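S.K.: task: produce atomic coordinates for the following.
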Amino acid sequence: MTYVNTDAGVTYLHIITDAFTHEIIDWTLFESLRAVHTLAVLDMTIAQAGSTDLSTLTRHSDRGSQYCYNVYITRLNQIHAAISMTEDHKPTDNAIAERVNGILTSKWLYHTKRPADLREATCIIAHIIDFYNNRRPHMSNNMLTPVQKKQRHAHVP
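M.R.: As a prediction, this is how the structure comes out:
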């Protein structure tokens, strides 16, 4: 979870990242940390998966209240996803999420003019995530973008 300061206040970026490709699969930006927003992103990801079996999915997170929300946990159980949470709130236990959040904030958000409101912040985040997923090579992906890695892996027999 990362936040974006706007002239109207703080907004929170709720994201789901693929641990294999490092692609940001789904995201949303809201003016609160309420668990229903985190659930909304999970529901978008489930809908996008369509008929794909998600039983091999592991949802790793810190122990934030939005990830411990009963409805959120129930939804993960409904798709038979494994639930993994950090043990003692160490950032290193959730290294992929921390890395993605760090890249988004330090490489782009800190160098971007403060958005006026949620709508403007959403447009900025959309451009950043598009660049991150489609044009930014990742060393951890052998200098492929997350989308390129996903495409190459999909074609491996």
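S.K.: alpha carbons only for contacts and neighbour counts from here, please
M.R.: Noted.
S.K.: now do the helices in the chain.
M.R.: 35-49, 65-68, 70-78, 95-102, 118-134, 146-154 (DSSP state H).
S.K.: starting at the chain centroid, how far to the longest strand anywhere in the chain?
M.R.: Counting by DSSP state E, the longest strand found in the chain is strand 9-17. From the chain centre to the centre of strand 9-17 is a distance of 8 Å (C-alpha atoms, centre = their mean, to the nearest Å).
S.K.: just send the helices of the chain back as a markdown table, with mean neighbour count too.
M.R.: Formatted as a markdown table, the helices of the chain follow (neighbours: other C-alpha atoms under 10 Å):
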| stretch | mean neighbour count |
| --- | --- |
| helix 35-49 | 17 |
| helix 65-68 | 16 |
| helix 70-78 | 15 |
| helix 95-102 | 16 |
| helix 118-134 | 16 |
| helix 146-154 | 16 |
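S.K.: could you also give me the structure for this next sequence, so I can compare it with the first?
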Amino acid sequence: ATWSGFVYVAFVVDVFSRYIVGWRVLKSLQTDIVLDALEQALWARGKPRGVTHHSDRGSQYLSIRYTERLSEAGFHMSVGSVGDSYDNALAETINGLFKAEVIHRAGPWKGLDEVELATLTWVDWFNHRRILGPIGDMPPAEYENLYYQQTES
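M.R.: All right, here's what the predicted structure looks like:
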């Protein structure tokens, strides 16, 4: 909640490294928010192959526009079970961390621009400096770099 109404944030996360590859902040929880986050992820990753896109059953993720875009990108689609937060645990974790470390900690928020700037700052910090236990106590960018160094050797 902001002084000018609600805003929503969507993230696209690489499960391998936990790297946030796409995100978007909008005043509407329609398909555009997840489509924009997906487009940013596609731009950041180029043309990834063999990708499985997992989401919950939100109407945005099941919309015709979104599922068609996933198909165009060559992604396999995976959708979680109804009402099972464990089925989408990584997304729930990222959302929970974002809310705890940004939204609840720094509010109240004036509006979308303020949330968007805070999200940009947090995503950069998360990807490049936040230590994550599940990937060897290192930041996502470092984990990816290490992986690519090992596979190129």
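S.K.: picking up where we left off before, which strands and helices sit next to the longest strand of the first structure?
M.R.: Judged by 3 or more C-alpha pairs under 8 Å, 6 or more residues apart in numbering; DSSP states H and E, strand 9-17 of the first structure is in contact with strand 2-6, strand 24-30, helix 35-49.
S.K.: mind redoing it with 10 Å?
M.R.: Counting contacts by 3 or more C-alpha pairs under 10 Å, 6 or more residues apart in numbering; DSSP states H and E, strand 9-17 of the first structure packs against strand 2-6, strand 24-30, helix 35-49, strand 58-61, helix 95-102, helix 118-134.
S.K.: any chance of the ones you listed in JSON lines, plus distance to Leu144 of the first structure?
M.R.: Putting those into JSON lines (distance: least, C-alpha to C-alpha, whole Å) gives the following:
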{"stretch": "strand 2-6", "distance to Leu144 of the first structure": "24"}
{"stretch": "strand 24-30", "distance to Leu144 of the first structure": "14"}
{"stretch": "helix 35-49", "distance to Leu144 of the first structure": "23"}
{"stretch": "strand 58-61", "distance to Leu144 of the first structure": "23"}
{"stretch": "helix 95-102", "distance to Leu144 of the first structure": "16"}
{"stretch": "helix 118-134", "distance to Leu144 of the first structure": "9"}
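S.K.: out of the ones you listed, which gets nearest to Tyr69 of the first structure?
M.R.: With respect to Tyr69 of the first structure, and counting by C-alpha to C-alpha, the nearest of those is helix 35-49 at 6.3 Å.
S.K.: the closest one vs the second structure - mean distance after superposition?
M.R.: Compared with the second structure after the fit, helix 35-49 of the first structure shows a mean deviation of 1.6 Å (mean C-alpha distance after the TM-score superposition for the first structure).
S.K.: that helix packs against which elements?
M.R.: Helix 35-49 of the first structure packs on strand 9-17, strand 24-30, helix 65-68, helix 70-78, going by 3+ C-alpha pairs under 10 Å, 6+ apart.
S.K.: packing partners of the last one?
M.R.: Okay, so that is helix 70-78 of the first structure. For helix 70-78 of the first structure, the packing partners by 3+ C-alpha pairs under 10 Å, 6+ apart are helix 35-49, strand 58-61, helix 65-68, strand 82-85.
S.K.: which part of the second structure matches it?
M.R.: Counting by TM-score structural alignment, helix 70-78 of the first structure pairs with residues 64-72 of the second structure.
S.K.: do the second one as well
M.R.: Following TM-score structural alignment, the partner segment of strand 24-30 of the first structure in the second structure covers residues 20-26.
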